[in-house]
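> Quick one: sequence plus predicted model below, questions after.
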Amino acid sequence: MHKWLGLLLLVFSFSAKGQELNCTVKISFERITDANPQIFKTLERSLNDFVNNTKWTSRDFERNERIDCSMFINISAYSSNAFTATLQVQSSRPIFNSSYSSPVLNFNDKDFNFRYTEGENLYYNPNSYDSNLIAVIAFYANVIIGLDADSFQKNGGTTYYQAAQSLVSLASGGGAKGWSQQDGGNNNRYFLITDLMSNTYAPFRESLFEYHYGALDKMSDNQKEGKEKAVVALKTLAKVQNVRPNALLTRMFFDAKTDEIVAMFSGGPMMANADLIELLNRVSPLNSSKWNNIK
């Protein structure tokens, strides 16, 4: 009896640790009317299994440490196992001593084109480029983990960004869009990871730590102090604007955080927000209509 109990505890201890992501993958194929919908449903199941059951890092995550995230794939064309799609990636992290989860990433990848045969096995090898489907999903898995780590420890995400950067190097010769600086614009996977690893954008990563660990995680102890530290974090982020106006990382930050910032500074202990609103309008002018709702 005691041997069986010990075995069960051992099995449970292994099952309670491991994978890093708690991810929901959804596929929309409403625009596809001339294909068997089963292939899209099979792909959705396969991707959910792949993302949530792959060990992305060498670190063991406790069950309660798994990162909540989602990937929404919108299929716009399909023919002969070739898919044309976009990918919306989102993630969040819990805030200490609260039931609130703060959005960390909200990014739209407009060049997610891949091939998939129904029933094929999806396997991640960090040292090879086997398919664009696997590479893109693996890239964002590492970015999600990196951003989450940066929010808990200053520059904590470097190892995971390096893994994503390695995928860019492996995939750049595969011919798929989104992996090269020559693909046009500055809003693709190449620029995202290049900027995250660049010293020019170091204030972005510093602000992630200050904003989440230094400000939001302290809200339950002292809300006014937490809001003040959030202002400090936003001033750190503004350093990016000073050298690279309208930078990708700045836009990405506010795509995730705008509504949260408005809610944070519109309630709770009153503060003089005039300087904050001026700062926000300068750093993220596209959201000026929302900033003006801060009272």
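Yep, that arrived.

> hey, let's count contacts and neighbours off CA atoms from now on
Noted.

> How about residues contacting stretch 54-71?
By Cα atoms under 8 Å, 6 or more residues apart in numbering, the residues outside stretch 54-71 that reach it are 16-26, 87-93, 124, 138, 141-142, 144-145, 148, 160.

> Tell me the buried residues in that stretch?
54-57, 60-61, 65-71 (16 or more other Cα atoms under 10 Å).

> and that stretch, how far from the chain's centre?
13 Å (Cα atoms, centre = their mean, to the nearest Å).

> One more: stretch 226-246?
Using Cα atoms, centre = their mean, the distance from the centre of stretch 226-246 to the centre of the chain it belongs to is 20 Å.

> Secondary structure and distance to Y201 added to the buried residues of stretch 54-71, as a markdown table?
A markdown table is the format used below for the buried residues of stretch 54-71 (DSSP: H, G, I helix; E, B strand; the rest coil; distance: Cα to Cα, whole Å):
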| residue | secondary structure | distance to Y201 |
| --- | --- | --- |
| T54 | coil | 30 |
| K55 | coil | 29 |
| W56 | coil | 25 |
| T57 | coil | 24 |
| D60 | coil | 29 |
| F61 | strand | 28 |
| E65 | helix | 27 |
| R66 | coil | 27 |
| I67 | strand | 24 |
| D68 | strand | 25 |
| C69 | strand | 24 |
| S70 | strand | 26 |
| M71 | strand | 25 |
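
> Let me know the closest of those residues to G175.
M71 (23.0 Å; Cα to Cα).

> Centre of the chain to stretch 175-183, how far?
With Cα atoms, centre = their mean, you get 20 Å for stretch 175-183.

> Pull out the buried positions in that stretch.
Buried residues in stretch 175-183, counting neighbours by 16+ other Cα under 10 Å, are found at 176-181.

> Can you flag which of those residues belong to strands?
Within these, no residue falls in strands by DSSP state E.

> now what about the biggest strand by length in the chain, what contacts it?
Assignment by DSSP E gives strand 101-115 as the longest strand of the chain. Applying Cα under 8 Å, 6+ apart, the contact partners of strand 101-115 are 81-95, 131-133, 136, 144, 147-148, 176-178, 187-189, 252-253, 255-257, 260.

> second one coming, line it up with the first:
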Amino acid sequence: MRNLLFLFIFCFSVSITAQELNATVVVNAQQTGNENLQQFKTLEKQLKEFISSTKWSDRSVTAQERINCNFVINISEYSGNNYKATLQVQSSRPVFGSSYTTPAYNINDKDFTFEYIEFQSLIYNPTQYASNLISVLAFHIHMVLGMDADSFKPEGGDAYFKQAQNIVNFSQQENYAGWKLADGLQSRFALIDNLLSPTFKAFRTVMYDYHRLGLDTMGDNQKDAKNQIAKALVLFNDMNRRRPNSYLLRVFFDAKAEEIEQIFSDGPSVDIANLIDTLNKVAPIHSSKWRNIKI
């Protein structure tokens, strides 16, 4: 009996202290022509363990609350311990009352070079720089956590986004691309700077309204939920007038364009005239999808 009680307590404690992410990691080195080298397999295994075992915040979560996310590293070149790659990061979140999961973050970071020695220790310190490999991953992990939190609570991702900004600040000391203002409008610097700027405040409002007031209410009243989603998306109009074609809008619609097309091409009819006008203005690159919306 005591053994059973101990086992119950142990399992319960593991559940409430589970890490925040349920992550898959893929290291694809096909472009190098040497994709079967052991060092790539070791890197993949180490990164999986690093992401899954690191405690990224003070928040306690159950295993069911873990965020599903994918990290795909496509290595194009390597020389010794130096690697050139791109990093695709995707995350999703469950929709209340359904088995459906909605994409929350989808980004392709093309400024990803790093040093790696096989079996080196991978340790994240939230207050200091360790390596570009760790900094880039930690930055996007905090973006995943922040986007997820914003979708459940108004500006719920503040702590995560501010830590992402801290990572940008202490990573600027090294000579790697993506961390500085001079690195352009689609850098890690630009992404977090925009996200925390009052100019783009509507973005975070949309994240909450779209998910919590829209998608999460689909099971109660699909027509009302669609109207809420349309109302949320129209908020992008003012933001786009101030800063047309912003990186934040691209990040949002890279994750959401296909879903928006599906939502408004099925189910009960709602007035979409203003919505279509907004979508064509703020995300013209997806105009072929907007043309498919018929209801």
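Sure, I can see it. Only a predicted model underlies this, so the values are computations on that prediction, with no experimental measurement involved.

> follow-up on the earlier one: in helices, which of the contacts of stretch 54-71 of the first structure appear?
Using DSSP state H, 138, 141-142, 144-145, 148, 160 are the members of the contacts of stretch 54-71 of the first structure that sit in helices.

> could I get these as TSV with distance to L279 of the first structure and neighbour count?
Converted to TSV, those look like this (distance: Cα to Cα, whole Å; neighbours: other Cα atoms under 10 Å):
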residue	distance to L279 of the first structure	neighbour count
A138	36	23
A141	32	26
N142	31	23
I144	27	26
I145	29	25
D148	25	23
Y160	31	21
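
> Now the two most distant members of the residues you listed.
Across these (Cα to Cα), the longest gap, 15.5 Å, separates A138 and D148.

> rewinding a little: from the buried residues of stretch 175-183 of the first structure, which is closest to S169 of the first structure?
Set against S169 of the first structure, the nearest of those by Cα to Cα is W179 (8.1 Å).

> Skipping its backbone neighbours, what lies nearest N186 of the first structure in space?
Spatial nearest neighbour of N186 of the first structure, excluding adjacent residues (Cα to Cα, 6 or more residues apart in numbering): L248 at 7.1 Å.

> To which residue of the second structure is the one you found aligned?
Alignment note: L248 of the first structure maps to Y247 in the second structure; criterion TM-score structural alignment.

> Let me see the contact set for that match.
Contacts of Y247 of the second structure (Cα under 8 Å, 6+ apart): 185-186, 190-191.

> Put the buried members of those residues into a ChimeraX selection.
Burial among the contacts of Y247 of the second structure is assessed by 16+ other Cα under 10 Å; the matching ChimeraX selection reads:
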select :186,190,191
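
> Would you convert the contacts of Y247 of the second structure into a markdown table that also reports distance to T42 of the second structure?
Listed next are the contacts of Y247 of the second structure as a markdown table, based on distance: Cα to Cα, whole Å:
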| residue | distance to T42 of the second structure |
| --- | --- |
| L185 | 34 |
| Q186 | 31 |
| A190 | 32 |
| L191 | 31 |
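
> Could you work out the most separated pair of the contacts of Y247 of the second structure?
Longest span within the contacts of Y247 of the second structure, Cα to Cα: L185 and L191, 7.9 Å.

> Can you say which of the contacts of strand 101-115 of the first structure are buried?
83-95, 131-133, 136, 144, 147-148, 176-178, 187-189, 252-253, 255-257.

> wait, what's in contact with the equivalent of T159 of the first structure over in the second structure?
In the second structure, T159 of the first structure lines up with A159, judged by TM-score structural alignment. Going by Cα under 8 Å, 6+ apart, A159 of the second structure touches G146.

> for I117 of the second structure, same thing?
The neighbours of I117 of the second structure, taking Cα under 8 Å, 6+ apart as the test, are N81.

> Using the three-state scheme, assign it.
coil (DSSP: H, G, I helix; E, B strand; the rest coil).

> hmm, back to that, tabulate the ones in helices among the contacts of stretch 54-71 of the first structure (a markdown table), appending distance to L167 of the first structure.
Listed next are these as a markdown table, based on distance: Cα to Cα, whole Å:
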| residue | distance to L167 of the first structure |
| --- | --- |
| A138 | 8 |
| A141 | 11 |
| N142 | 10 |
| I144 | 14 |
| I145 | 15 |
| D148 | 19 |
| Y160 | 11 |
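
> how close does S121 of the second structure sit to K110 of the second structure?
Going from S121 of the second structure to K110 of the second structure by Cα to Cα, to the nearest Å gives 24 Å.

> Same drill for the two, tell me which one is more crowded.
Neighbours were counted for S121 of the second structure and for K110 using other Cα atoms under 10 Å; K110 has more, 16 against 10.

> where do the helices sit along the stretch 151-295 of the second structure?
Applying DSSP state H, counting those that start in this stretch to the stretch 151-295 of the second structure gives helices spanning 158-171, 188-195, 201-208, 222-234, 236-242, 247-263, 273-282, 287-291.

> The first one vs the first structure, average offset?
Which is helix 158-171 of the second structure. When the first structure is overlaid, helix 158-171 of the second structure sits 0.6 Å from its aligned residues on average, using mean Cα distance after the TM-score superposition for the first structure.
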